[in-house]
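In: below are the sequence and a predicted model; questions follow.
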Amino acid sequence: MENGKSNGAATMKLPEIKFTKLFINGQFVDATSEKTFESIDPRNGEVIAKVAAGDKEDVDLAVNAARHAFDHGPWPRMSGFMRAKIINKFADLIEQNIEELAALDAVDGGKMFHIGKLSDIPSAAGHFRYYAGAADKFHGETLKMTKPSMFGYTLKEPIGVVGHIIPWNFPSIMFAMKVAPALAAGCTMVVKPAEQTPLSALFFAHLSKEAGFPDGVINVVTGFGSTAGAAIASHMDIDKVSFTGSTDVGRKIMQAAATSNLKKISLELGGKSPFLIFDDADADKAAHLALIGCFHNKGEICVAGSRVFVQEGIYDKVVNKLVEKAKNWNVGDPFDSTCQHGPQVDKKQFEKILSYIEHGKNEGATLLTGGKAIGDKGYFIEPTIFADVTEDMKIYKEEIFGPVMCLMKFKTIEEGIKCANNTKYGLAAGIVSQNIDVINTVSRSIKAGVIWVNCYFAFDLDSPYGGYKASGNCRESGMDALDNYLQVKAIAMPLLNSPWQ
């Protein structure tokens, strides 16, 4: 270790950056303005590549391609079985390029390379396989009409052209989570990856061409949220926008949709998830789950269990174990498999997290461990734990999106539930207890879309995922996600000798 960081991956050969242009109508092209922006390696702050900076004009071109592919192309007119064959081929190609995709996310976003190989990229491929299996299995219903002289049925049809705006914290998984069900439904799309992590999305675009998707079905426009993202949100020829990111930006997308063509929107937004540990829990296991729940992916995850509430009977024991485990948490190069935690995604996020840590100190929270940047190069931050956090503190109320844990003590089940719900967010929650009555009472009382009991981050392709309150308005994953990209058409006709004839 040097300056608190592991340097065991110093000799790792970095991935070749092959694709940096926009992908529109099946071709890689320069931005209309020919402008580019720098993609930065968060390990050292150095430039990885210059990537095309798409703007409104480029979004227009991409939407035109997607519109033509939807209105006149084969994709929405194919049988679900035929769409599934191409989607499965795409999954095959992703699996064949696991190392390269994982390396791109590591060098572009500071994500752990070995976790990318074992989890993120296989999960992305799994999303495409799951929805390939669903592509020929959604259908309408035959209706029992109240008028006996009428026959009616419904169709489920693709919603049209979709704009996907994806975040930087899980670039490959989020690409798949949004694109896969939209493809299965028969939609065409324009994808805007986050400007911090554009490289894997462009590689996926390359693989989509190899897989055989018709031109215009998948388009990728790299650029900034304030330009390319805003153009997607307000575009009159986009039928649906799917967005994952902050609640503030989600509101702007809702406003843009309302003032343009009233397009449908799916929002998966921020979180400040509670993690409740009850007296009957195993302290060591509970501390491990709480640590993973807060510090996984360097805290850059919307469901992070960053508000940890521990019942008073077990509080001291859990806190001691948390501090011990946090001090042994290895922060370093994402290409080093001995590390658990890489750099924050960019300088802006790095400085934002450090400012929250200073707020915690200044507002009177007790810093138990961490609290500092590591080294003088890159964007590394120590796992940080605050105790004596109160509900009026900034670190309690606001989503930090970094490795910062807030510890609080509670007495009764009722108090724990009240504390858990004391937030504008409602994305996820964790419960650690062996008492089934406690588990049932608390899980039914917490206002959140996902509850994990005696586990955390228990994502599954078949399990719907989404939030309550300011955490969003949709469900992704599972068959529920298909509904985001389908619309229902009702058809009615008179029977023979009906008075309607």
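Out: Looks like it came in fine.

In: C-alpha from now on. contacts and neighbour counts both.
Out: Noted.

In: just the element for Asp316, please.
Out: Element membership for Asp316 (DSSP states H and E) is helix 315-327.

In: how about Ile439?
Out: Element membership for Ile439, per DSSP H and E: helix 436-445.

In: need the contact partners of that helix.
Out: With contact meaning C-alpha atoms under 8 Å, 6 or more residues apart in numbering, helix 436-445 is reached by Ile413, Ile417, Ile431, Ser433, Ile451, Val453.

In: wait, which of the residues you listed is closest to Asn497?
Out: Using C-alpha to C-alpha, Ile451 comes nearest to Asn497 of those, at 54.9 Å.

In: in the helix holding Asp316, what's buried?
Out: Within helix 315-327, the residues scored as buried using 16 or more other C-alpha atoms under 10 Å are Tyr315, Val318, Val319, Lys321, Leu322, Val323, Lys325, Ala326.

In: got a list of what the fifth one touches?
Out: Contacts here follow C-alpha under 8 Å, 6+ apart; on that basis Leu322 touches Ala287, His288, Ala290, Leu291.

In: I figured the first one hits Lys321, correct?
Out: Yes: taking contacts as C-alpha atoms under 8 Å, Ala287 lies within contact range of Lys321: 6.2 Å.

In: spatially central, which residue of this protein would that be?
Out: Met174 (4.8 Å; C-alpha atoms, centre = their mean).

In: state the distance from that one to Ala91.
Out: 15 Å (C-alpha to C-alpha, to the nearest Å).

In: go on, Met150?
Out: 44 Å.

In: tell me, how many neighbours does the residue nearest to Phe19 when sequence neighbours are not counted end up with?
Out: Excluding its sequence neighbours, the residue lying closest to Phe19 (C-alpha to C-alpha, 6 or more residues apart in numbering) is Leu202, at 5.9 Å. Neighbour count for Leu202, taken as other C-alpha atoms under 10 Å: 26.

In: got it, and the one 3 residues further on?
Out: With neighbours defined by other C-alpha under 10 Å, the count for Ala205 comes to 23.

In: show me the contacts for it.
Out: Phe23, Ile218, Asn219, Val220.

In: which one of those residues sits closest to Ala365?
Out: Relative to Ala365, and with distances defined as C-alpha to C-alpha, the nearest of those is Val220, at 44.2 Å.

In: next one for the comparison:
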Amino acid sequence: MRSFENLIAGKRLPSISGKWLPSLDPYRNENWCEVPDSDAADVDAAVAAASDAFKSAAWGDLTATARGTLLRKLADLIAENAQQLAEIEVRDNGKLFSEMLVQLRYIPQWFYYYGGLADKIEGGVLPIDKAEHFVYTTWEPLGVVAAITAWNSPLLLLTWKLAPGLAAGNTFVIKPSEFSSASTLAFVDLFEKAGFPPGVVNVVCGTGQAVGAPLVSHPGVAKVAFTGSDATGRAISRIAAGELKHLTMELGGKSPNIVFDDADQDAAAAGVASGIFAAAGQTCMAGSRLLVQRTIYDDFLARVRALASSIKMGDPMDLETQMGPLANIAQYKKVLSCIADAKSEGCVVALGGTTHEHAGGGLFVNPTIFRDVDNQSQLAQREVFGPVLAVIPFDTDEEALQLANGTNFGLGAGIWTKDMSRVFRFAKRLQSGTVWVNTYRALAFMAPFGGVKSSGLGRESGQETIKAYMQTKTVWINNSTQPPGNPFIMRLG
């Protein structure tokens, strides 16, 4: 098996304990590489390296313009290595090569964008109400950032953190998912080639308990940027709150795709199928609840069912494959458990609900549709993170809104209608960080993304995100030549 090592202070290192974790190729259902099984000692070393780099002249004295230049060099290198990185990611988590190659070719745009934004963050001179004082503000980096990423799209999710955080002047310790660390470890080779000083970006692999927990609680970490489940997010939030750390979290979802009877049904059916069956449903923004107006319910369900039935499953490296395996054994078991629970709840299977036997021997689950689902059922309330769609009928606009907002999540929502008055009403009232209208799963580097309620805190991408990696400093300068007044009275008047 191929071995990947941690990156600490610019050096490739095994874990201090010498232990390793195998990584599964989910298409072949066999281990293909190994990564370090690190612990708190490795975390200490990585945070120390990131802290030293943050304080160093090599990084700390760089101008914002110089940081932007490094980010643009990195973007060029990512573009040059897109195919190789995509192949590693496919091997590690089973995502389609066709999709991962699109992602890797688009990822450089985040680094170009934030590279250009790095020297556009301006402080200001305050028109203070005390004539003898000159007061101005500056924006400064926070320090060491812990970036903890999920296994479904490791490099895209990491980029959403690295690009603004590095543009702001921070340093990083990255903890990738133990299920898909290889692409991250290959990716960080590019930072040295781009000219980043050693220690600016570090990677420590391992489990959440052995690496994630000590990293989040480490006193040398100023901010935690996390993508993952809401349960883990809550645990991180409790630790971060106790340590008064800055926090950005992009968590799970149970996103509704709402189809009205005036919609273009062919386009809507394709959007719904994409929203839940693309990436085998393993996306935080998956449109896992389909809300359909009752007047078109049976016909529209038939359209979606026909599309789902025609999905080609197989080797994710085959460009004709439309759906690959689930990413790891734990997730495979979870999805099957959720399907079994839905059946025991009395949910009616309209399609699938079974495993898919394939010559590759991988972790395949057939596209699954449950019809006439109660919005209060476990299936409608719990994030499955697999190719499982819950279909729910509605009659009126108000009922559709109540159903759409009727979960603890609020990451994304889709609306399919030709009525623009309805679009604006729903866009305002949907409890969701993103609303897609007559489209789904669209993302861009300049568009903020994140959730409300249990779907997270803060936003990733867009201009505002860079300030989530910075803090304001206010500077007061007394220009007066007069003796000070009473030193025991605050200068308010």
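Out: Okay, I see it. Nothing here was measured: the structure is a model prediction, and the numbers come from that model.

In: are any of the contacts of helix 436-445 of structure 1 buried, and which?
Out: By 16+ other C-alpha under 10 Å, the contacts of helix 436-445 of structure 1 give Ile417, Ile431, Ser433, Ile451, Val453 as buried.

In: out of everything not next to it in sequence, what's closest to the counterpart of Glu460 of structure 2 in structure 1?
Out: In structure 1, Glu460 of structure 2 lines up with Glu476, judged by TM-score structural alignment. In this structure, Glu476 of structure 1 finds its nearest non-sequential neighbour in Tyr465, 5.0 Å apart by C-alpha to C-alpha, 6+ apart.

In: what residue in structure 2 is paired with that neighbour?
Out: Tyr465 of structure 1 maps onto Phe449 in structure 2, by TM-score structural alignment.

In: with Asn219 of structure 1 instead?
Out: In structure 2, the residue paired with Asn219 of structure 1 is Asn202, using TM-score structural alignment.

In: quick one: neighbours of Met122 of structure 2, just the number.
Out: Just to correct that, residue 122 of structure 2 is Glu rather than Met. Neighbourhood size, Glu122 of structure 2 [other C-alpha under 10 Å]: 9.

In: how far away is Thr439 of structure 2 from Ala306 of structure 2?
Out: 20 Å.

In: skipping its backbone neighbours, what lies nearest Glu34 of structure 2 in space?
Out: Pro22 (4.3 Å).

In: what's the helix or strand for that neighbour?
Out: strand 20-25.

In: what range does that strand cover in structure 1?
Out: Taking TM-score structural alignment, strand 20-25 of structure 2 hits residues 36-41 over in structure 1.

In: list of residues touching the matching stretch?
Out: Against stretch 36-41 of structure 1 from outside (C-alpha under 8 Å, 6+ apart): 46-53, 107-110, 195-198, 223, 346.

In: so among those, which ones count as buried?
Out: Of the contacts of stretch 36-41 of structure 1, these count as buried by 16+ other C-alpha under 10 Å: 48-49, 51-53, 107-110, 195-198, 223, 346.

In: so which of those residues belong to strands?
Out: Judged by DSSP state E, these include Ile48, Ala49, Val51, Ala52 as members of strands.

In: my guess is the second one contacts Phe19, does it?
Out: What that stands for is Ala49 of structure 1. No: assessed by C-alpha under 8 Å, Ala49 of structure 1 is found out of contact with Phe19, at 9.5 Å.

In: state the distance from Val319 of structure 1 to Thr247 of structure 1.
Out: Going from Val319 of structure 1 to Thr247 of structure 1 by C-alpha to C-alpha gives 31 Å.

In: ah, wrong one, I meant Asn473 of structure 1
Out: Counting by C-alpha to C-alpha, the gap from Asn473 of structure 1 to Thr247 of structure 1 is 11 Å.

In: more neighbours, those two?
Out: Neighbour totals were compared for Asn473 of structure 1 and Thr247, and Thr247 leads with 19 against 15 (other C-alpha under 10 Å).

In: what sits against the more buried one?
Out: Contacts of Thr247 of structure 1 by C-alpha under 8 Å, 6+ apart are Leu269, Gly270, Ala470, Ser471, Gly472.

In: Ala279 of structure 2 maps to what in structure 1?
Out: Using TM-score structural alignment, Ala279 of structure 2 sits opposite Asn297 in structure 1.

In: doesn't its match lie inside a helix?
Out: Yes: applying DSSP: H, G, I helix; E, B strand; the rest coil, one finds Asn297 of structure 1 inside a helix.

In: who are the contact partners of it?
Out: Lys111, Met112, Asn169, His341, Gly342.

In: what's near enough to touch the corresponding residue of structure 2 for the first one?
Out: By TM-score structural alignment, Lys111 of structure 1 lines up with Lys95 in structure 2. If you count contacts by C-alpha under 8 Å, 6+ apart, Lys95 of structure 2 has them with Glu89, Asn152, Ala279, Pro316, Gly324, Pro325, Ala327.

In: same check, this time on Ile357 of structure 1
Out: Contacts for Ile357 of structure 1 (C-alpha under 8 Å, 6+ apart) come out as Gly371, Ile395, Val404.

In: for the second one, what is the enclosing helix or strand?
Out: Counting by DSSP H and E, the secondary-structure element that holds Ile395 of structure 1 is helix 394-397.

In: what helix or strand does the residue mapped onto Ala270 of structure 2 from structure 1 sit in?
Out: Across the two structures, Ala270 of structure 2 finds its equivalent in His288 of structure 1, going by TM-score structural alignment. According to DSSP H and E, His288 of structure 1 maps onto helix 283-295.
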